[in-house]
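J.: Fold the following and give me the result.
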Amino acid sequence: MALRRALRAAGGRWVQRLCSVSGGGGDTIFALSSGQGRCGVAVIRTSGPASRGALQTLTQPPRLPPPRVLALRRIRDPDTSETLDRGLVVWFPAPQSFTGEDCAELHVHGGPAVVRGVLRALGRLPGLRPAEPGEFTRRAFHGGKLDLTGAEGLGDLIRAETEAQRRQALRQMEGELGQLYQRWTETLTQALAHLEAFIDFSEDDNVEEEVLARVTATVRGLEQEMGAHLRDGRRGELLRGGVHAVIAGPPNVGKSSLLNLLCQRPAAIVSPVAGTTRDVVEVALNVGGYPLVLSDTAGLRDATDPVEQEGVTRARDRLQRADLILAVLDASALPTQRGGLAATLGSLLPSPSPPCILVLNKADLLPGGALPASCPQGDPLPPTTLLSCKTGEGLDRLLELLGGQLERLCGDPLAGCPSLTQSRHSHHLSAGVTALGRFRRDCHLDLGLAAEWLRLARRHLGRITGQVGAEEVLDIIFRDFCIGK
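T.: Below you'll find the predicted structure:
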């Protein structure tokens, strides 16, 4: 029967998953898990079957402390019995450890000589070898301690530089995204089982005719839910990688001055000579807990100098790929005719344009610090603010507008359904939604083909979490981890 064959195949895949431990081979790994360089405390960890013996060999007295209890021990060289340090050690017997294997940690003083001495001592013990980047987390994945989305969340947490990034990564590491995909996988599995039963037993009148209708309704609801998850405006990806904002405008309106004001350092050259900026100058900022990658670009005009022409070309290319634009104009030289300001702004922005903030710089040159009464007020404009890069007046209002735009683009990482964070997720989800759509097309024509579409959709969900076809993406996911994690 097709149903029994599917169940046997699924069972075989799970047995293969549970029995495989990539990169382990029964050996024990060790690494410095805290940061390099001088520090108060350095953490050295091991994982594998020789962890217990290694901890007993290096510590005095050799009696192991109770599991998961820190104990003060003298740490010695196994060859010379010389004391290397006095520090805290902790023992994590399998399976109650990060990797699911026997693990140990040595918390020693963070001087480079101490760390080198302990690592050399571990390297001389039989069965131990230095860990590869990400190998602890990879073993945790193979030990069933976390799925691939959790591993990716852990990597993002290590690299998080803003509060919003930390919140999103922690939520993913704790399994919320993986649990969502697992729920969808279970829904698909149940629908596929019911469909297989209908195919196998409907001729015997042992399966109700309503089964097919229920399967179709379930798949339609899941397709809508997955589609909505995909249409999140790339919030998770923007938060993870940073919102790319471009400062654009004509020459000599203060674009480079604005970049320097926002990053509080002379990152770009400022000069009264028009066309000073020729290349893209990029800085990373933290604005209200959200990551911002801000680019200063060449002034947009019909340049005659070949180098400036290339700068303008690069500026327009960067505008096409921007998530947010800070359009800068000279507040003291605005067009006075109705519609003139909107037309000037439109000549700067790509079509279609991403969200934009209009910055009217050089407010210090305005009489009374306000726009003249003759300046048109009825133009359809994006959020607009007056600013003086020279005095800093108006910066708070600009930061308020900028923070609001970043919040709208990235969303609240703690609210609602967890967001997509990787293009890998988007690819497999899109393919899964396509497969569900083809199921609905074929379910009234060929039930066998329709069942294959459900299997394909489930396989794509499994590739996200690592339940199926994980090996081909493991190296990509773990290669950017630091050694010791």
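J.: hey, let's count contacts and neighbours off CA atoms from now on
T.: Will do.
J.: quick check, R74 in a helix?
T.: No: using DSSP: H, G, I helix; E, B strand; the rest coil, the assignment for R74 is strand, not a helix.
J.: pretty sure it is touching H107, no?
T.: No: under the criterion of Cα atoms under 8 Å, R74 is not in contact with H107, lying 11.3 Å apart.
J.: if you count what's nearby, which of these two comes out ahead?
T.: Neighbours were counted for R74 and for H107 using other Cα atoms under 10 Å; H107 has more, 23 against 17.
J.: Point out the other helices and strands that the host helix or strand of that one packs with.
T.: Using DSSP states H and E, H107 sits in strand 103-109. Contacts defined by 3 or more Cα pairs under 8 Å, 6 or more residues apart in numbering; DSSP states H and E place strand 103-109 against strand 41-47, helix 51-58, strand 83-92, helix 112-123.
J.: anything in contact with each of R74 and H107?
T.: Shared contacts of R74 and H107 (Cα atoms under 8 Å, 6 or more residues apart in numbering): G87.
J.: Compare the helices and strands packed on strand 103-109 and report which one is nearest to I325.
T.: Checking these against I325 by Cα to Cα gives strand 41-47 as the closest, at 43.7 Å.
J.: quick check: angle from that closest one to helix 112-123?
T.: 10 degrees (axes from the mean of the first three to the mean of the last three Cα atoms, to 10 degrees).
J.: what packs against strand 41-47?
T.: Using 3+ Cα pairs under 8 Å, 6+ apart: strand 41-47 touches strand 28-32, strand 103-109.
J.: which other helices and strands contact the first one?
T.: Yep, that's strand 28-32 we're talking about. strand 41-47, helix 112-123, strand 128-130.
J.: Repeat the analysis, applying 10 Å as the threshold.
T.: Applying 3 or more Cα pairs under 10 Å, 6 or more residues apart in numbering; DSSP states H and E, one finds that strand 28-32 makes contact with strand 41-47, helix 51-58, strand 103-109, helix 112-123, strand 128-130, helix 135-142.
J.: One more, so I can put them side by side:
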Amino acid sequence: MRREVERWRAALIEALALVEAELDFSDESDVGSFDQARLRQLLEPLLVEMHAALKAAPASERMREGFLVMILGAPNAGKSTLLNALACRDLAIVSPTPGTTRDMIEAHLDVVGLPVTFVDTAGLRDAADEIERIGVDRVLERIGTADLVLWLSPDAHEPKPEMAAHVDVLKVATKTDLTPAPAGWLGISAETGSGVDTLLKDVGEFARQRLGDGASALLIRERHRTAISAAAACLGSALGAEKDLEFIAEDLRSAGRALGRIVGAVDVEDVLEAVFARFCIGK
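T.: Prediction:
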């Protein structure tokens, strides 16, 4: 992101150099007449790119938050075993005793270059005690925040809870080293690793559809969005109705101050250096 904004800053300095040369050094023979077409050629692409970055800001925010995958199923469906297999380490306790997982356990992974959070959850059932019931209730409350639910079942018979319309569901048949997956289900065996790579590939495709490929994730912080929005407004003003160069110069300086909140101020020395590099003033 910084590299992109620095490129905008460099183009803005060149535009300011054109304007300041006309304002302060128009009597120099090398300066010549003001090049309005060149000014627009510099500023119009900047404005288009800034608007595009601002338009993509919601996707950028989602990229920062990541893609949330909740692993759901009845007790002993293989949820914790799958989380450990995905994370390649023992994050969750695996036990044949139903209700072992009480709290949600997260694993933050990179899947096809995208940030994905997998959440192991308490098995969904009529809780045997109050503590387990609290864990189940928390799972049910959080389902609506998920982007994708992995519904795990070793026999495809447990009814899954109601999902919000925006939540995708991938049906995953577990323990396929013991029982083949039914039609329409992705079969995995976390014990042997069979099907886990396919599962990650499918999750990556869901994440890519929701987040994009990451190329548009430019403005991931609110202060950056505010600065670019201010700079774009100033450029729009500079390119708007016909106005004196003094007012255009002030618009460009204001745009430079806005970009300066991200990559450093556009100061007088920057502009003068560009002026003297472009024109043979005083020589």
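J.: one step back: now the helices and strands packed on strand 41-47 of structure 1 as CSV including distance to D279 of structure 1?
T.: What follows is these, written out as CSV (distance: least, Cα to Cα, whole Å):
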stretch, distance to D279 of structure 1
strand 28-32, 41
strand 103-109, 46
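J.: wait, which of those is closest to F136 of structure 1?
T.: strand 28-32 (8.2 Å).
J.: which residue numbers in structure 2 go with the closest one?
T.: Using TM-score structural alignment, strand 28-32 of structure 1 lines up with nothing in structure 2.
J.: now that strand: how far from the chain's centre is it?
T.: Here the centre of strand 28-32 of structure 1 is set off from its chain's centre by 26 Å, with Cα atoms, centre = their mean, to the nearest Å.
J.: Now do it against strand 41-47, angle only.
T.: 170 degrees.
J.: what's the angle between strand 28-32 of structure 1 and helix 51-58?
T.: Angle, strand 28-32 of structure 1 to helix 51-58, by the same axes, to 10 degrees: 60 degrees.
J.: Quick one: the helices in structure 2, in order.
T.: 2-25, 36-55, 57-65, 79-87, 130-142, 196-211, 222-238, 245-263, 268-278 (DSSP state H).
J.: For the second one, name the packing helices and strands.
T.: Right, helix 36-55 of structure 2. Contacts defined by 3+ Cα pairs under 10 Å, 6+ apart place helix 36-55 of structure 2 against helix 2-25, helix 57-65, helix 222-238.
J.: switch the cut-off to 8 Å
T.: helix 2-25, helix 222-238.
J.: Export those to a markdown table and append columns for distance to D267 of structure 2.
T.: Formatted as a markdown table, those follow (distance: least, Cα to Cα, whole Å):
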| stretch | distance to D267 of structure 2 |
| --- | --- |
| helix 2-25 | 9 |
| helix 222-238 | 15 |
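J.: closest to A277 of structure 2 out of those?
T.: helix 2-25 (9.6 Å).
J.: mean deviation of that closest one from structure 1?
T.: Here helix 2-25 of structure 2, set against structure 1 after superposition, deviates by a mean of 4.1 Å using mean Cα distance after the TM-score superposition for structure 1.
J.: now that helix against helix 268-278, angle please.
T.: With the same axes, to 10 degrees applied, the angle from helix 2-25 of structure 2 to helix 268-278 works out at 70 degrees.
J.: List the buried residues in helix 2-25 of structure 2.
T.: The neighbour-count check on helix 2-25 of structure 2 (16 or more other Cα atoms under 10 Å) flags 5-6, 8-22, 25 as buried.
J.: How about stretch 86-97 of structure 2?
T.: Residues L86, L91, A92, V94 are the ones in stretch 86-97 of structure 2 that count as buried (16+ other Cα under 10 Å).
J.: any idea what the second one aligns with in structure 1?
T.: Under the alignment (TM-score structural alignment), L91 of structure 2 maps onto A267 of structure 1.
J.: which residues touch its match?
T.: Neighbouring residues of A267 of structure 1 by Cα under 8 Å, 6+ apart: L259, N260, V281, V283.
J.: Go again with 10 Å.
T.: Contacts for A267 of structure 1 (Cα atoms under 10 Å, 6 or more residues apart in numbering) come out as S256, S257, L259, N260, L261, V281, E282, V283, D296.
J.: now do D129 of structure 2
T.: G99.
J.: Would you check how far apart it and L235 of structure 2 are?
T.: 63 Å (Cα to Cα, to the nearest Å).
J.: residues near A104 of structure 1, how many?
T.: 24.
J.: isn't it right next to R45, touching?
T.: Yes: in this structure, A104 of structure 1 is within contact of R45 by Cα atoms under 10 Å, at 5.6 Å.
J.: what sits in contact with each of the two?
T.: In contact with both A104 of structure 1 and R45: F30, S51, V89, V90, W91, using Cα under 10 Å, 6+ apart.
J.: Okay, strands next: where are they in the stretch 51-200 of structure 2?
T.: Here the stretch 51-200 of structure 2 has its strands, by DSSP state E, counting those that start in this stretch, at 67-73, 105-111, 114-120, 148-153, 168-173, 186-187.
J.: Tell me the helices and strands packed up against the third one.
T.: The elements that strand 114-120 of structure 2 packs onto, with contact taken as 3+ Cα pairs under 10 Å, 6+ apart, are helix 57-65, strand 67-73, helix 79-87, strand 105-111, strand 148-153, helix 196-211.
J.: How about the shortest one?
T.: The helices and strands touching strand 186-187 of structure 2, judged by 3+ Cα pairs under 10 Å, 6+ apart, are strand 148-153, strand 168-173, helix 196-211.
J.: what's it aligned against in structure 1?
T.: Using TM-score structural alignment, strand 186-187 of structure 2 lines up with residues 385-386 of structure 1.
J.: and the matching stretch, how far from structure 2 on average?
T.: Stretch 385-386 of structure 1 sits 1.9 Å off on average (mean Cα distance after the TM-score superposition for structure 1).
J.: Report the distance from that stretch to the chain centre.
T.: In terms of Cα atoms, centre = their mean, the centre of stretch 385-386 of structure 1 is found 33 Å from the chain centre.
J.: ok, residues contacting that stretch?
T.: 329-331, 357-364, 369-371, 393-395, 397-398, 401.
J.: Okay then, goodbye and thanks.
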